[in-house]
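Show me the folded form of this:
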Amino acid sequence: MNLPNKLTMFRICLVPIFVIFMYLPLDNKFGISLLIFIIAALTDALDGKIARKYNLITDFGKFMDPLADKLLVIAALICLIEEALVPGWIVLVIVSRELAVSIMRAIVAGDGKVVAAGISGKLKTVTQMLAIVLLLFGAQIDSSLVLNIGTFLIYLACLLTIYSGYEYFSQNKEIFGDR
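Now for the predicted structure:
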């Protein structure tokens, strides 16, 4: 397993650690969870950069990297619902899109093809992660300004989620033509 794929697997391992800290009754649980989330998010940027720079792109990475992002973001958003920081309907929209795209990728993988993440999907992920960072940070420092910016970004992320889902399916509609 190459370094980018190890970083992807490390990000997946950080997900339950993030969730555990979100549920611990600590005064600084948002701060600790924020640190874990930032480390995980940075591995997302780092694994892709290393894979492209050193030509270490693999089908495993093309499939697992977006899956790791989905697991991290969905876990964080579900935790943020319970903290009343994100509306449940937004999480439902995001989870629905993520499942639909993942199912499409799995169907295509059965034919030996890989649908890599597109630019709109990457922008969606960055916006989701930035929103989560700001929401966690705003909750830790009890700042309504930071929370409001994070809330705006999570709504923007929801719109980007819908658009990128539409784009994935419209650009890959031929996949379903002979099924």
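
rest of the way, CA atoms for contacts and neighbours
OK.

Can you tell me the closest non-neighbouring residue to Phe152?
Ala131 (7.9 Å; C-alpha to C-alpha, 6 or more residues apart in numbering).

contacting residues for that neighbour?
149-154, 157 (C-alpha atoms under 8 Å, 6 or more residues apart in numbering).

switch the cut-off to 7 Å
Residues near Ala131 by C-alpha atoms under 7 Å, 6 or more residues apart in numbering: 150-151, 153-154.

measure stretch 131-151 end to end?
7 Å (C-alpha to C-alpha, to the nearest Å).

what do you get for stretch 102-119?
Stretch 102-119 end-to-end distance (C-alpha to C-alpha) = 16 Å.

buried residues in it?
102, 104-108, 114-115 (16 or more other C-alpha atoms under 10 Å).

Just the ones of the residues you listed in strands?
Among the buried residues of stretch 102-119, no member falls in strands (criterion: DSSP state E).

Most widely separated two among those?
Spatial extent of the buried residues of stretch 102-119 (C-alpha to C-alpha) is set by the pair Ser102 and Val114 at 11.1 Å.

Distance of the residue lying closest to Ile57 once chain neighbours are set aside relative to Lys113?
Nearest residue to Ile57, sequence neighbours excluded (C-alpha to C-alpha, 6+ apart): Ala51, at 5.1 Å. The span separating Ala51 from Lys113 equals 19 Å under the rule C-alpha to C-alpha.

cool, and Leu145?
45 Å.

Here is the second sequence; please produce its structure so I can put it next to the first one:
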Amino acid sequence: MRQHAANLLTVVRIGLAPVFFVLFLLVPEWVPTSPWLALGLVWVLYLVMEFSDLFDGMVARSTGTVSDLGKVLDPFADVVARLTYFLCFVEAGIMPAWVFLLVLYRELAMTFLRMMLARKGIALGAKTGGKVKTVLYAVATFLGLVRYSVGGVIPESPLVPVLGLVFFVVLGAGVVAAYISFLEYVRAGWEQLRS
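I've put the predicted structure just below:
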């Protein structure tokens, strides 16, 4: 059981993504009657998903059960979670749909590249650009939820447009880092194919 604990946490994170989406969509219905409760539930689920991401790697390393499945499953769970968060932001009107498409296209291209390299027996580890992208996306997600929460409870607050701008700047930096990291992966994959 111990060897499957990390992968189980990752699978739970994948399963919670659609729950988060549904809960996020229900918040506007609940806000008029109980905004704090509704937003609190969204935040609790978000934190559970983020901490499960932190703990699955820690569990795998501490128990010496890092597996090939985990190496594939964890980045997949990250993509599912991020795309879910960002789609929620599009639905809430705080993220343009075209930015979501840029994120989606990059992730699909990355998946395609990994599949092509896997057919040649090549597995690429995380590159610096990919790690920077992950951090920026995580910060953007947090800021987006803060912006959404403040807008849901105090829509007339002067913080709403400021938070929206900061969210968009950090998200934009994440998208730029994502495409730079994709080019890093293409170059690294090409070098391994040549060798």
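
And the TM-score between these chains?
Overlay of the two chains. TM-score (TM-score structural alignment, normalised by the length of structure 1): 0.88; 178 aligned residues with a C-alpha RMSD of 2.1 Å.

secondary structure element for the most centrally placed residue in structure 2?
Residue closest to the mean C-alpha point of structure 2, counted by C-alpha atoms, centre = their mean, is Arg82 at 2.3 Å. Arg82 of structure 2 is located in helix 68-92, with elements delineated by DSSP states H and E.

what's the distance between that helix and the middle of its chain?
5 Å (C-alpha atoms, centre = their mean, to the nearest Å).

helices and strands around it, which ones?
helix 5-30, helix 97-119 (3 or more C-alpha pairs under 7 Å, 6 or more residues apart in numbering; DSSP states H and E).

That helix corresponds to what range in structure 1?
Alignment of helix 68-92 of structure 2 against structure 1: residues 59-83, by TM-score structural alignment.

Now check structure 2 for the residue matching Ala41 of structure 1.
So, by TM-score structural alignment, Ala41 of structure 1 is matched to Glu50.

ok, its match - how many residues close by?
When neighbours are defined as other C-alpha atoms under 10 Å, Glu50 of structure 2 has 15 of them.

same question, Met1 of structure 1
Met1 of structure 1 has 8 neighbours, counted by other C-alpha under 10 Å.

And for Val72 of structure 2?
For Val72 of structure 2, using other C-alpha under 10 Å, the count is 12.

Might you calculate how far the helix or strand where Leu54 of structure 2 lies sits from the centre of the chain?
If you go by DSSP H and E, Leu54 of structure 2 is part of helix 35-62. On the basis of C-alpha atoms, centre = their mean, helix 35-62 of structure 2 sits 12 Å off its chain's mean C-alpha point.

Report all helices and strands that that helix contacts.
helix 5-30.

Identify the residue of structure 1 aligned to Thr134 of structure 2.
Per TM-score structural alignment, Thr134 of structure 2 is aligned with Thr125.

now structure 2: which of the contacts of Ala131 of structure 1 match?
Checking the contacts of Ala131 of structure 1 against structure 2 (both residues aligned by TM-score structural alignment, their matches' C-alpha atoms under 7 Å), the contacts still present are 150, 153-154.

among those residues, which are in strands?
Per DSSP E, the subset of the kept ones among the contacts of Ala131 of structure 1 in strands is empty.

Tell me the one of the residues you listed nearest Val86 of structure 1?
Distances from Val86 of structure 1 to the kept ones among the contacts of Ala131 of structure 1, taken by C-alpha to C-alpha, are shortest for Ile154, at 7.7 Å.

Structure 2: which residue goes with that closest one?
By TM-score structural alignment, Ile154 of structure 1 lines up with Leu171.

The closest residue to that match other than its chain neighbours: which element?
Spatial nearest neighbour of Leu171 of structure 2, excluding adjacent residues (C-alpha to C-alpha, 6+ apart): Ala140 at 5.2 Å. For Ala140 of structure 2, the host element (DSSP H and E) is helix 128-153.
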